[in-house]
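1. Sequence and predicted structure are below.
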Amino acid sequence: MMSKHPGTGSHTVTVFVFPGVRLLDVTGPIEVFTTANEFGGRYRVQIVSQDGREVITSAGTRLGADLSVDDVQEPCDVLVVPGGPEWDTLIKDDALLDVVRQLDENSRCTASVCTGAFLLAAAGLLNGRRATTHWRHAQELASRFPSVRVAPDAIFVQDGQMMTSAGVSAGIDLSLALVEDHYGAEVARSVAKDMVVFMQRPGGQSQFSVRTRAPHTHQQMLRRVLDAVAENPGANHTLTAMARRAGISVRHVTRLFYEEVGTTPARYVEQVRLEAAQALLETGDDPMPVVARRTGFGSPESLRRAFVRHLGVTPGAFRASFRTAGRGHEGSAVRGGAVVVEARVDDDELSAA
């Protein structure tokens, strides 16, 4: 995110709208930021259209604009670029893409909602970056823009100053994460409770996805290791294997993880494997031995221990929670709107896995 030290300063949010924009892509983030103002946030939200006039959304609703693009004089903290059903036409509009680039240059953080990722990609803003979009369009984003590293199972992805989110309501998840970054977890939690939404969704598409938030590192040797773990969690990722892959010593690998990622290699690998297992359990019907083998846990018992340790729920109960609306379900990993995470990991045990 933008800052690891939440404060009390004000933040300007610019929401770009255009004809055919999806209504919830716009109103979801606005609702989060304005609700945050009731709990200590200080957001100023402005809606900007290309010419300053109102636009008609894909739902037929009229949306007024506060400013035209040319009227935007001061930098903003967050630029929100929503999507729309006619994204295929929008990405061919050179004038619209020029506006996106202009607004991005004047923003400290640019965030897309749903198919808004196509606008960012077409404007060249996602080249070489990780990104996500609505699951239905993820493959299309990847094929049209091969320089974009698409993460189809993420609720949202942050790569540098760029953030992209999945379909429609995922813009709320992304906005909550920004609120937490700006003003702290308590403010974000209050907003989530007020809006009756998850502070953090359970599942492999967790908003704090280890695999998709692209830890910042300029160390290419470490980037190779991180990418290998993300792309194939079930492979051999012992310290020795990581060191061999990076072409450095085991001690150097451990030091780079502490310095660049902020955790140990063992913890990182287990977090990635856990998220991969969550994704399989959420969307598939593979038996537990298959899930355990594909995600690198080896056995159902090791998988079960990891789930209980981190999520407070067994893999079976986790899978069941995605087969029902959840009312009255016992053993849910969700408590008070957030997944309960207990970071107790045996590094030696994992390194030997």
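-> Right, received. Where do you want to start? Numbering: from 1, shown residues only.
2. use CA for all of it now, contacts and neighbours both
-> Fine.
3. From residue 303, how far out is residue 309?
-> With distances taken as C-alpha to C-alpha, to the nearest Å, residue 309 is found 10 Å from residue 303.
4. In terms of neighbours, single out the busier of those two.
-> residue 303 (24 against 17; other C-alpha atoms under 10 Å).
5. got the contact list for the more buried one?
-> Contacts for residue 303 were tallied using C-alpha atoms under 8 Å, 6 or more residues apart in numbering; they are 292, 297, 315.
6. so the first one makes contact with residue 304?
-> No. Counting by C-alpha atoms under 8 Å, residue 292 does not reach residue 304; the two are 9.0 Å apart.
7. Compare neighbour counts for the two and give me the winner.
-> Per other C-alpha under 10 Å, whichever of residue 292 and residue 304 has more neighbours is residue 292, with 24 against 17.
8. need the contact list for the more buried one.
-> Counting by C-alpha under 8 Å, 6+ apart, residue 292 touches 277, 298-300, 302-303.
9. Select from the residues you listed every entry located in helices.
-> 277, 300, 302-303 (DSSP state H).
10. Show me which of the residues you listed are buried.
-> Among the ones in helices among the contacts of residue 292, those scoring as buried are 277, 300, 303 (criterion: 16 or more other C-alpha atoms under 10 Å).
11. Show me what the helix or strand that residue 221 is a member of packs onto, helices and strands only.
-> For residue 221, the host element (DSSP states H and E) is helix 220-231. For helix 220-231, the packing partners by 3 or more C-alpha pairs under 8 Å, 6 or more residues apart in numbering; DSSP states H and E come out as helix 239-246, helix 265-283.
12. Any buried residues in the first one, and which?
-> This means helix 239-246. 239-240, 242-243, 246.
13. Now tell me what touches that helix from outside.
-> 221-222, 224-225, 249-250, 252-253, 265-266, 351.
14. In addition, the following structure is provided for comparison:
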Amino acid sequence: MPDAAVRRVVLVAYDDAQILDIACPSGALDAANRFGADPPYGIGLATASGRGVLSSAGIGVGGGQRLADVPARPDTLMVVGGIGHERAAVDGELVRQVRRLATGARRVTAVCTGVFVLAAAGLVDQRRVTTHWRYGAELAARHPAVAVDPAPLYVRDGHVYTSAGVTSALDLTLALIEDDHGPALARDVARELVTYLHRPADQAQISMFLAAPPGGDRLVHDLLGHVSAHLADDLGPRALAARAGISTRHLTRLFARHLGTTPARAVRAARTEGAAHLVRSSRLTLAAIARRCGFGSAETLRQAFLEHYGATGDTIRRMPDMPRARPRADRQTPGA
């Protein structure tokens, strides 16, 4: 098939890449082709040496093309992530070729820690990007000209797209398919892959790490899932009851029975835990984190940290691990 008749997608990989960062985008694009993407995607793997790569799982991925031999002006350039990103970002030949291909690409993307390679190539200076929550602070420290936002699942800044860790590559790729071919095809691909269509870009990575309720009621599970994914929204008892189609009185009974707490306290705990994750994984100010997580002010968040963890935001940021919540009986209500 002539090159002009396909959207040429170049996946840039290296040893110790995360295999899902390769499989999620290529699998979704392949499914789009089978469902009639027009023009279809031409998917290729490229490496600095032209050889296949050994993923961090120890599984080899072959069929690589040497980056220097890849024709200029691909439709989409995608740099995958993985624990090998450290070596990839200081591989002069790989970085030079990524810079060359990015110059003529319609769009430039990175999955997870692949953004470190884009940053090394100078391709994301003054741009807003995201990455795996664990590496946000490191990326910001190494590349102060890059606006790192570790909260969303993926970010678009002009023609540059970056995504969070691992499976968010699928969310990003579904978004690319929808941009190219519309929501109907993206929906078909999502159904084929038995996944959501697709999680919104601004859904917080941290929503996946917040504590799930112990056992019990499906409705409570669903509501807490909504809470953890929408920390900045109106999550008052009336709003939650309306979402569930029940009365606020019944909502309160369900939370008391299955969680041993009130809806308001459950929401406050989720917001506090989400804020603690952002404090540890980003360089955002306490005021910015407070806004992201539904607190009225930095001072309100500070009080929540003291109540929930017995520690300030600065202390939490310096801790080697996430703090544990204090037992409820030991928590002091602010001002008490």
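-> Nice, thanks for sending it over. Owing to the predicted nature of the structure, the values given are computational and were not obtained by experimental measurement.
15. how big is the angle separating the helix holding residue 221 of structure 1 from helix 239-246?
-> In terms of direction (axes from the mean of the first three to the mean of the last three C-alpha atoms, to 10 degrees), helix 220-231 of structure 1 departs from helix 239-246 by 120 degrees.
16. before we move on, back to that, out of the helices and strands packed on helix 220-231 of structure 1, nearest to residue 36 of structure 1?
-> Shortest distance between residue 36 of structure 1 and those, using C-alpha to C-alpha, is found for helix 265-283: 29.0 Å.
17. roughly how far out does the next helix or strand after the closest one sit from the chain middle?
-> For helix 265-283 of structure 1, the following helix or strand on the C-terminal side (DSSP H and E) is helix 288-294. The chain centre lies 25 Å from the centre of helix 288-294 of structure 1; the measure is C-alpha atoms, centre = their mean, to the nearest Å.
18. do stretch 56-70 of structure 2 as well
-> Relative to the chain's own centre, stretch 56-70 of structure 2 is displaced by 24 Å; criterion: C-alpha atoms, centre = their mean.
19. and if you look at stretch 108-128 of structure 2?
-> Relative to its parent chain, stretch 108-128 of structure 2 has a centroid offset of 14 Å by C-alpha atoms, centre = their mean.
20. so where is that stretch in structure 1?
-> With TM-score structural alignment applied, stretch 108-128 of structure 2 matches the range 110-130 in structure 1.
21. in structure 1, what residues pair with the strand or helix carrying residue 299 of structure 2?
-> Using DSSP H and E, residue 299 of structure 2 sits in helix 298-309. Using TM-score structural alignment, helix 298-309 of structure 2 lines up with nothing in structure 1.
22. So which bits of that helix are buried?
-> 298, 301-309.
23. quick check, nearest of those residues to residue 75 of structure 2?
-> The shortest gap between residue 75 of structure 2 and any of those belongs to residue 298, at 43.4 Å (C-alpha to C-alpha).
24. okay, which residue is most central for structure 1?
-> residue 156 (2.2 Å; C-alpha atoms, centre = their mean).
25. And it, what's its match in structure 2?
-> Aligning on TM-score structural alignment places residue 156 of structure 1 opposite residue 154 in structure 2.
26. same thing with residue 182 of structure 1?
-> In structure 2, residue 182 of structure 1 lands on residue 180 (TM-score structural alignment).
27. Where does the equivalent of residue 141 of structure 1 over in structure 2 sit: helix, strand or coil?
-> Matched across to structure 2, residue 141 of structure 1 falls on residue 139, judged by TM-score structural alignment. With DSSP: H, G, I helix; E, B strand; the rest coil as the basis, residue 139 of structure 2 sits in helix.
28. Could you pull up the contacting residues of residue 139 of structure 2?
-> So residue 139 of structure 2 contacts 116, 148 (C-alpha under 8 Å, 6+ apart).
29. And it, how far from residue 83 of structure 2?
-> 14 Å.
30. Check residue 245 of structure 2 too.
-> 45 Å.
31. cool, and residue 150 of structure 2?
-> Using C-alpha to C-alpha, one obtains 18 Å as the distance from residue 150 of structure 2 to residue 83 of structure 2.
32. The two - which one has more neighbours?
-> Neighbours per residue (other C-alpha under 10 Å) separate residue 150 of structure 2 from residue 83, with residue 150 holding more: 30 against 16.
33. pretty sure the more buried one is touching residue 131, no?
-> Yes. Using C-alpha under 8 Å, residue 150 of structure 2 is in contact with residue 131, at 5.9 Å.
34. coming back round to it: among the contacts of helix 239-246 of structure 1, which one is most surrounded by other residues?
-> Among the contacts of helix 239-246 of structure 1, residue 265 has the most neighbours (other C-alpha under 10 Å), with 25 neighbours.
35. Relative to residue 129 of structure 1, how far out is it?
-> Using C-alpha to C-alpha, residue 265 of structure 1 is found at 23 Å from residue 129 of structure 1.
36. can you check residue 94 of structure 1 too?
-> 22 Å.
37. Compare those two and say which is more crowded by neighbours.
-> More crowded of residue 94 of structure 1 and residue 129, by other C-alpha under 10 Å: residue 129, with 18 against 12.
38. List the contacts of that one.
-> Counting by C-alpha under 8 Å, 6+ apart, residue 129 of structure 1 makes contact with 147-149, 159.
39. any idea how far residue 270 of structure 1 lies from residue 350 of structure 1?
-> 8 Å.
40. Of these two, give the one with the bigger neighbour count.
-> The neighbour count for residue 270 of structure 1 versus residue 350, taken as other C-alpha under 10 Å, is higher for residue 270 (22 against 17).
41. what residue of structure 2 takes the place of that one?
-> Aligned counterpart of residue 270 of structure 1 in structure 2: none (TM-score structural alignment).
42. so who does residue 270 of structure 1 touch?
-> When contacts are counted by C-alpha under 8 Å, 6+ apart, residue 270 of structure 1 touches residue 350.
43. mind checking how far it is from residue 303 of structure 1?
-> 10 Å.
44. try residue 224 of structure 1
-> As judged by C-alpha to C-alpha, residue 224 of structure 1 and residue 303 of structure 1 stand 26 Å apart.
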